[in-house]
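Enquirer: Give me a 3D structure for the following:
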Amino acid sequence: MRLVFAGTPEVALPALDALLKSDHEVAAVVTRPDAPVGRGRHLAASPVAERAEQAGLEILKPAKARDPGFLDRLRAIAPDCCPVVAYGALLPRAALDIPRHGWVNLHFSVLPAWRGAAPVQHAVLHGDDVTGASTFEIEESLDSGPVYGVLTEPVRPRDTSGDLFERLARSGAELLVSTLDGIAAGTLEPRPQPAEGVSLAPKLTVDDARVDWTAPAVRVDRLVRACTPAPGAWTTFRDTRVKLGPVLPVPDAEPLPPGALRTAGGRALVGTGTHPVELGEVRPQGKRPMPAADWLRGARPADDERMG
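Expert: Below is the predicted model of the structure:
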């Protein structure tokens, strides 16, 4: 089939690479416009745009998918199908109607669980034992279209969202190619999603990523892992922000008040609503990441000082 691939972040690259190696023709890619990055806030192309440029593909960067110029160009390319992985923008009916086999999304959950922008983060945050990926036909409503294929993936006890994304991006790329193969062969038909089991996964914001030290240790652990690498868990200490890497619950440690800091056996511990957690890597505002124990030795917190 003749394809136009839509995607933006790094997690979409395994799927694009797999399609470029497949029997299908990738005629162009659609990605989000260049965005400011880094401290200098200079404009940079998306990872998908960079990979597409390396492959010599036409790159479309509409500000909105309803832009007439974009729709006209998409019609001119005349794709049979448009595979999508983390594109990051809503698609209007005018765009959805162009390819004869529609737009097929690779979504990182077992639908109808975790519809929305952050399915992997919510799977980690809520302590799911198993998640996965689904390919489905995009409709105008949120992640509700009929499903072509599904795979499952265990969530390991120490997985961060980044860890899980890495595995799902690889296995999901294979699922997407096999889905398109089945559509091209006429051997695969999508099935409606179950009406039961719907859950929503809205984007986790920076405010969502702030650690509440009065929460149980298991909740703190899940939040930090869910927000690693993005949007990045954080707390405050002495009125400045401190970013946190994954923590480790220590159920056999002596209890500490929520947010209280102690050093024990070379470990940096923080109190929660239950037992303490051990800090891993921390990044004080304006500084480089460092081992938490080194940071704590330099900070020398008083007994009554608290994080958060």
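Enquirer: hey, let's count contacts and neighbours off CA atoms from now on
Expert: Noted.
Enquirer: wait, residue 36 sits on residue 44?
Expert: Yes: applying C-alpha atoms under 8 Å, one finds residue 36 in contact with residue 44, separated by 6.2 Å.
Enquirer: Quickly list what's touching both of these two.
Expert: By C-alpha atoms under 8 Å, 6 or more residues apart in numbering, residue 36 and residue 44 have no common neighbours.
Enquirer: Can you say which helix or strand has residue 101 in it?
Expert: Assessed by DSSP states H and E, residue 101 sits outside every helix and strand.
Enquirer: Spatially nearest residue to it (excluding sequence neighbours)?
Expert: Among residues not flanking residue 101 along the chain, residue 81 sits closest, at 5.0 Å (C-alpha to C-alpha, 6 or more residues apart in numbering).
Enquirer: what residues are up against the one you found?
Expert: Here residue 81 is in contact with 1, 2, 3, 4, 99, 100, 101, 102, 103, 104 (C-alpha under 8 Å, 6+ apart).
Enquirer: and the gap between residue 25 and residue 172?
Expert: 19 Å (C-alpha to C-alpha, to the nearest Å).
Enquirer: Now the second one, please; I'll put the structures next to each other:
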Amino acid sequence: MKLLFAGTPDVAVPSLRALAADTEHFEVVAVLTRPDAPQGRGRRLMPSPVKQAAIELGIPVIESDPKQPGFVDELRETGAQMAAVVAYGKILKQGVLDALEHGWFNLHFSLLPQWRGAAPVQRAIWSGDTLSGATVFRITAGMDTGPIIAQSTVEIGMHETAGELLERLAQDGSQLLQMALRTVVDGTALPIEQPQGAYERAEKITVADAHIRFEAPAFAVDRQIRACTPEPGAWCELVSSQDAAGMTLHVLQGSIADQNEPQLPEQLPPGHLAVSKQHVWVGTLTGAYELISVKPQGKRGMKAADWARGALLGPDARCR
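Expert: I've put the predicted structure just below:
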């Protein structure tokens, strides 16, 4: 089966590689990805991870916008009969979906119909879900509402970040996608319509959303930090004394404080900091939360205890 692959970020690369390697069932004739984008401090144009992998594999790359006139003709010229989509990042109109006779199939990182939308892994962690997974479904006009071809389930680790879970699902999902598309090719697929109902939507997490609210319970703070790691990055404003200007402090890793730690302060108001030789704690609504690694404004990430020793924190230091 001649296959078009559409994807952009790192999490899509395992699926591209798996399908390209399965020459018994598929011929990946082209890769559709987002155009090169400026990155880094120098804002140099850089190809997407999927484009880099496609070039390495010797697969032609298409960077045209599917909304542009003439895209359907360009698509048909590839000879593709079906398409696999993983985190491509653009909405496909019905005319594009109809252009491939065997359809477009998406690998989505949630147990649909729960968490339709842009940030399913992040929202699952933030909501305290204990299970996540991957779903392969046929793309239709609705947002992640098409009939399901295959699903797999994984447990979410107690301390797992969104980045760690997404990396794990990207690997597992590549095999799920490969298996599901094989059933489409050989005619054994049994699509199941998604049940109707009101389900949580996985809206994109913004930088403003990632602002840590230490007045929340410790478990909620932990979920927020894990959900926002590595992107867009959980952060707070650090005020080191009563009259000091605030600075941005990113929290890269943390955990609910160990209540058996002898140096743990008995009471710590939300947002206020307490420091020992090996620990940095910040107060929440229900108790202390330990900062394990941080990234101060304008610096690299480091252990929180190392940062605190050089930060000259005053007795009124707090995060807000």
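Enquirer: Can you pull the TM-score for these?
Expert: Remark: TM-score between the superposed chains equals 0.97 [TM-score structural alignment, normalised by the length of structure 1]; 307 aligned residues with a C-alpha RMSD of 1.2 Å.
Enquirer: quick one on the thing from earlier: okay, residue 25 and residue 172 of structure 1: which has more neighbours?
Expert: In this view residue 25 of structure 1 and residue 172 are compared by other C-alpha atoms under 10 Å, and residue 172 has more residues nearby, 27 against 15.
Enquirer: in structure 1, which helix has the most residues?
Expert: helix 161-185 (DSSP state H).
Enquirer: what's the mean distance for that one versus structure 2?
Expert: Aligned to structure 2 and superposed, helix 161-185 of structure 1 gives a mean residue distance of 0.7 Å (mean C-alpha distance after the TM-score superposition for structure 1).
Enquirer: Just the strands from the stretch 1-150 of structure 2, written as ranges.
Expert: For the stretch 1-150 of structure 2, the strands defined by DSSP state E, counting those that start in this stretch occupy 2-7, 27-32, 37-39, 44-46, 61-62, 82-86, 104-108, 116-117, 131-138, 148-155.
Enquirer: wait, which of these is closest to residue 302 of structure 2?
Expert: Across these, residue 302 of structure 2 has its closest neighbour in strand 37-39 (23.0 Å, C-alpha to C-alpha).
Enquirer: ok, residue 111 of structure 1 touching residue 137?
Expert: No: using C-alpha under 8 Å as the test, residue 111 of structure 1 is too far from residue 137 to be in contact (12.0 Å).
Enquirer: who's more crowded, the two?
Expert: Taking neighbours as other C-alpha under 10 Å, residue 111 of structure 1 and residue 137 compare with residue 111 leading, 26 against 23.
Enquirer: Please list all residues in contact with that one.
Expert: By C-alpha under 8 Å, 6+ apart, the contact set of residue 111 of structure 1 is 133, 134, 147, 193, 198.
Enquirer: Could I get the residues you listed in TSV, plus columns for neighbour count and distance to residue 284 of structure 1?
Expert: Listed next are these as TSV, based on neighbours: other C-alpha atoms under 10 Å; distance: C-alpha to C-alpha, whole Å:
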residue	neighbour count	distance to residue 284 of structure 1
133	25	36
134	23	39
147	24	44
193	18	45
198	13	39
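Enquirer: how about these, which pair is most distant?
Expert: Among the contacts of residue 111 of structure 1, 133 and 198 lie farthest apart (C-alpha to C-alpha), at 14.9 Å.
Enquirer: Find residues that contact each of residue 111 and residue 137 of structure 1.
Expert: By C-alpha under 8 Å, 6+ apart, residue 111 of structure 1 and residue 137 have these common neighbours: residue 147.
Enquirer: What count of nearby residues applies to residue 173 of structure 1?
Expert: 23.
Enquirer: before we move on, back to that, including distance to residue 185 of structure 2, could the strands of the stretch 1-150 of structure 2 go into a markdown table?
Expert: Formatted as a markdown table, these follow (distance: least, C-alpha to C-alpha, whole Å):
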| stretch | distance to residue 185 of structure 2 |
| --- | --- |
| strand 2-7 | 10 |
| strand 27-32 | 12 |
| strand 37-39 | 35 |
| strand 44-46 | 35 |
| strand 61-62 | 23 |
| strand 82-86 | 9 |
| strand 104-108 | 12 |
| strand 116-117 | 26 |
| strand 131-138 | 13 |
| strand 148-155 | 12 |
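Enquirer: just to revisit the earlier point, return the closest of the contacts of residue 111 of structure 1 with respect to residue 62 of structure 1.
Expert: Nearest to residue 62 of structure 1, judged by C-alpha to C-alpha, of the contacts of residue 111 of structure 1 is residue 134 at 26.1 Å.
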